[in-house]
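Asker: can't give you the sequence, but here's the structure:
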């Protein structure tokens, strides 16, 4: 059972061993996939390819009597009740084959856009103005980049920033060794130190019970005034109210 179609080549491979049913053949769909519809369609499914993060809660998982695997067409598990799936011995997988480079390159692009003020300058020019002095940017070189989460994406960002931009990279990740951090050009520090020292902060950690809301009011208060914050992880990593207050005050 596919919630939405994926690449034709991959679906053709599946068709060689199984019958495929697709709930919606385009995105965005003319009508959304409802829970009642999913409950009905999943009842006899042996496998689900969950595209576009359709919520797979306990009720839906328990309705799937033959289900053996939920394959997330994406990097995160947050839309799947992994605990409910594990109780039924249902395997939950995610797609990591595309590698860290697309997100890492996007992160560096955002960093440079912030440093050089590309976006407000573009908006100004589009409105017919020429305000070159107003949008004088800064160099990223020799600035401190703090990376929260030194997994595949965070490590790739660290390499790009140190080798390509000659930035000073520090990182916070309680699951990574100092040796691994050094290999990618980063120095491990505690989170409060990272927040105090960084000119740029880039978030690349997974959302867990421990990391949800990791950056709240206390953390924003520790940051430098005018710090740039890039979040290419999940929105839940930041306390939205505290983040908006930091933006409004000019702290971020």
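Answerer: Perfect, I can see it now. On a predicted model such as this, the values are computed, not experimentally measured, just so you know.

Asker: Please count neighbours and contacts with C-alpha atoms only from this point.
Answerer: Will do.

Asker: isn't residue 168 right next to residue 144, touching?
Answerer: Yes: counting by CA atoms under 8 Å, residue 168 touches residue 144, with 4.6 Å between them.

Asker: residues touching residue 199, list them.
Answerer: Contact analysis of residue 199 by CA atoms under 8 Å, 6 or more residues apart in numbering lists 143-146, 224, 226-228.

Asker: The same query, at a cut-off of 7 Å, please.
Answerer: By CA atoms under 7 Å, 6 or more residues apart in numbering, residue 199 lies in contact with 143-145, 227-228.

Asker: Including distance to residue 247, neighbour count and secondary structure, could the residues you listed go into JSON lines?
Answerer: Output for those, formatted as JSON lines (distance: CA to CA, whole Å; neighbours: other CA atoms under 10 Å; DSSP: H, G, I helix; E, B strand; the rest coil):
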{"residue": "143", "distance to residue 247": "21", "neighbour count": "18", "secondary structure": "coil"}
{"residue": "144", "distance to residue 247": "20", "neighbour count": "20", "secondary structure": "strand"}
{"residue": "145", "distance to residue 247": "19", "neighbour count": "28", "secondary structure": "strand"}
{"residue": "227", "distance to residue 247": "10", "neighbour count": "19", "secondary structure": "coil"}
{"residue": "228", "distance to residue 247": "10", "neighbour count": "19", "secondary structure": "strand"}
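
Asker: Okay, one more to line up with it:
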């Protein structure tokens, strides 16, 4: 059996894979699309993270492939339907990196409210903007959490220490017990948008969620709203963000993900140049602890699926 890891995996996870499946031939190297398309015909198992796009075009050459493992939660970089058509099992690791993403969101909110990045840059440039950088307390604010899955729950739990009021929107009804646990109230989508000081997105990217936040949604939000997207690029209409950032409706934006990655166009140069835009290069899940959990979990899933093969 040939197992190929096309994106970097935690060292301990790789060692565990070799221990659990000693007869398997394991290779680990990143191949770009054209090379992977040539080589995939030889693999029984393919393991990826978010960098590799497992497209229908690639899967057409996967003559032996039985399992695709996605070390992470989302599956938008894998053509799941094409894999299903070929009888290929797709497994992932939901929830293993959720805490890391939630902590980054809290960091972005605090950065925007207290001008941490702007203050740092200003001091490096010789500025002393003490009077200009009067911020806001997070304590007592209303936070709208759009999507109450693994990340949304971790975020609500972290925010309890700040004494925030948490408004939840999710397509699934959240139990009264869970709402009480997270000091949260579940409301319709527009009501969450209208009543939140801070809005954080935690939904998958699909046809229904593409540009879920655009001009009409921002227009009904509070003045000085903060918007955070650490989910997937495309959930928020970034051109609408730029418009409302420039007219002062939005206090600040935190972006870990972008429609175009890396964000290199002239549009992004303008967006990222604004002092109230806090950005990171898609690192929500990039902590030592999360990557260790994700790596071990995907290996456990792969080993289980391999042993179940007939």
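Answerer: Sure thing, it's come through. Not measured: the values here are computed from a predicted model.

Asker: Quick TM-score on the pair, please.
Answerer: After superposition, the two chains reach a TM-score (TM-score structural alignment, normalised by the length of the first structure) of 0.90; 243 aligned residues with a CA RMSD of 1.6 Å.

Asker: quick one: which of the contacts of residue 199 of the first structure is nearest residue 111 of the first structure?
Answerer: Closest to residue 111 of the first structure out of the contacts of residue 199 of the first structure is residue 228 (8.1 Å), distances taken as CA to CA.

Asker: mind listing the strands for the stretch 1-150 of the first structure?
Answerer: 47-50, 69-72, 91-94, 144-148 (DSSP state E, counting those that start in this stretch).

Asker: er, the stretch 151-300 of the second structure I mean
Answerer: In the stretch 151-300 of the second structure, the strands defined using DSSP E, counting those that start in this stretch lie at 165-169, 184-186, 198-201, 225-229, 250-255, 277-279.

Asker: so where is the first one in the first structure?
Answerer: Aligned by TM-score structural alignment, strand 165-169 of the second structure corresponds to residues 168-172 of the first structure.

Asker: contacting residues around the matching stretch?
Answerer: By CA under 7 Å, 6+ apart, the list of residues contacting stretch 168-172 of the first structure reads 142-150, 158, 162, 185-191, 194.

Asker: which of the residues you listed count as buried?
Answerer: When these are checked for burial by 16 or more other CA atoms under 10 Å, the buried set is 143-150, 158, 162, 185-189, 191, 194.

Asker: Show me the helices in the stretch 151-300 of the second structure, by range?
Answerer: 176-181, 189-195, 215-219, 238-246, 266-273, 288-308 (DSSP state H, counting those that start in this stretch).

Asker: what's the matching range in the first structure for the fifth one?
Answerer: Read that as helix 266-273 of the second structure. So helix 266-273 of the second structure sits over no part of the first structure, by TM-score structural alignment.

Asker: Compute the distance from the centre of that helix to the centre of its chain.
Answerer: 21 Å (CA atoms, centre = their mean, to the nearest Å).

Asker: what's it in contact with?
Answerer: Contact partners of helix 266-273 of the second structure, identified using CA under 7 Å, 6+ apart, comprise residue 242.

Asker: Mind listing what's buried along that helix?
Answerer: 268, 271-272.

Asker: What of stretch 195-212 of the second structure?
Answerer: 195-205, 210-212.

Asker: Where in the first structure does it fall?
Answerer: Counting by TM-score structural alignment, stretch 195-212 of the second structure sits on residues 197-214 of the first structure.

Asker: likewise stretch 57-72 of the second structure?
Answerer: Per TM-score structural alignment, the counterpart of stretch 57-72 of the second structure in the first structure is residues 59-74.

Asker: Could you tell me the end-to-end distance of that stretch?
Answerer: 22 Å (CA to CA, to the nearest Å).

Asker: ok now that stretch, how far from the chain's centre?
Answerer: Going by CA atoms, centre = their mean, where stretch 59-74 of the first structure is centred and where its chain is centred differ by 23 Å.

Asker: do stretch 199-210 of the second structure as well
Answerer: Centroid separation between stretch 199-210 of the second structure and its chain, computed with CA atoms, centre = their mean, is 10 Å.

Asker: which non-adjacent residue is nearest residue 251 of the first structure?
Answerer: Using CA to CA, 6 or more residues apart in numbering and skipping residues adjacent in sequence, the residue nearest residue 251 of the first structure is residue 225, 4.5 Å away.

Asker: what does residue 231 of the first structure give?
Answerer: residue 203 (4.8 Å).

Asker: Could you pull up the residues touching that neighbour?
Answerer: Neighbours of residue 203 of the first structure in contact, by CA under 7 Å, 6+ apart: 147-149, 230-233.

Asker: Return the closest of those with respect to residue 135 of the first structure.
Answerer: Among the contacts of residue 203 of the first structure, residue 230 lies closest to residue 135 of the first structure (CA to CA), at 19.7 Å.

Asker: Now which residue in the second structure aligns to that closest one?
Answerer: By TM-score structural alignment, residue 230 of the first structure lines up with residue 228 in the second structure.

Asker: residue contacts, its match?
Answerer: By CA under 7 Å, 6+ apart, the contact list for residue 228 of the second structure reads 105, 199-201, 253-255.

Asker: neighbouring contacts of the match of stretch 57-72 of the second structure?
Answerer: Contact with stretch 59-74 of the first structure is made by 39, 42-51, 84-85, 90-95, as judged by CA under 7 Å, 6+ apart.

Asker: For those residues, which PyMOL command selects only the ones that are buried?
Answerer: Per 16+ other CA under 10 Å, the buried members of the contacts of stretch 59-74 of the first structure correspond to this PyMOL selection:
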select buried, resi 39+42+43+45+46+47+48+49+50+84+85+90+92+93
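
Asker: now the nearest residue to residue 224 of the first structure once chain neighbours are set aside: how far from residue 34 of the first structure?
Answerer: Excluding the flanking residues, the one nearest residue 224 of the first structure by CA to CA, 6+ apart is residue 196, at 6.1 Å. Separation of residue 196 of the first structure from residue 34 of the first structure (CA to CA): 45 Å.

Asker: Who has more neighbours out of the two?
Answerer: Using other CA atoms under 10 Å, the more surrounded residue of residue 196 of the first structure and residue 34 is residue 196, with 17 against 10.

Asker: in terms of contact, does the more buried one touch residue 225 like I think?
Answerer: No: the pair formed by residue 196 of the first structure and residue 225 falls short of the contact definition of CA atoms under 7 Å, at 9.8 Å.

Asker: In the second structure, which residues correspond to the biggest helix by length in the first structure?
Answerer: Secondary structure assigned by DSSP state H gives helix 101-116 as the longest helix of the first structure. Mapping helix 101-116 of the first structure onto the second structure (TM-score structural alignment) gives residues 99-114.
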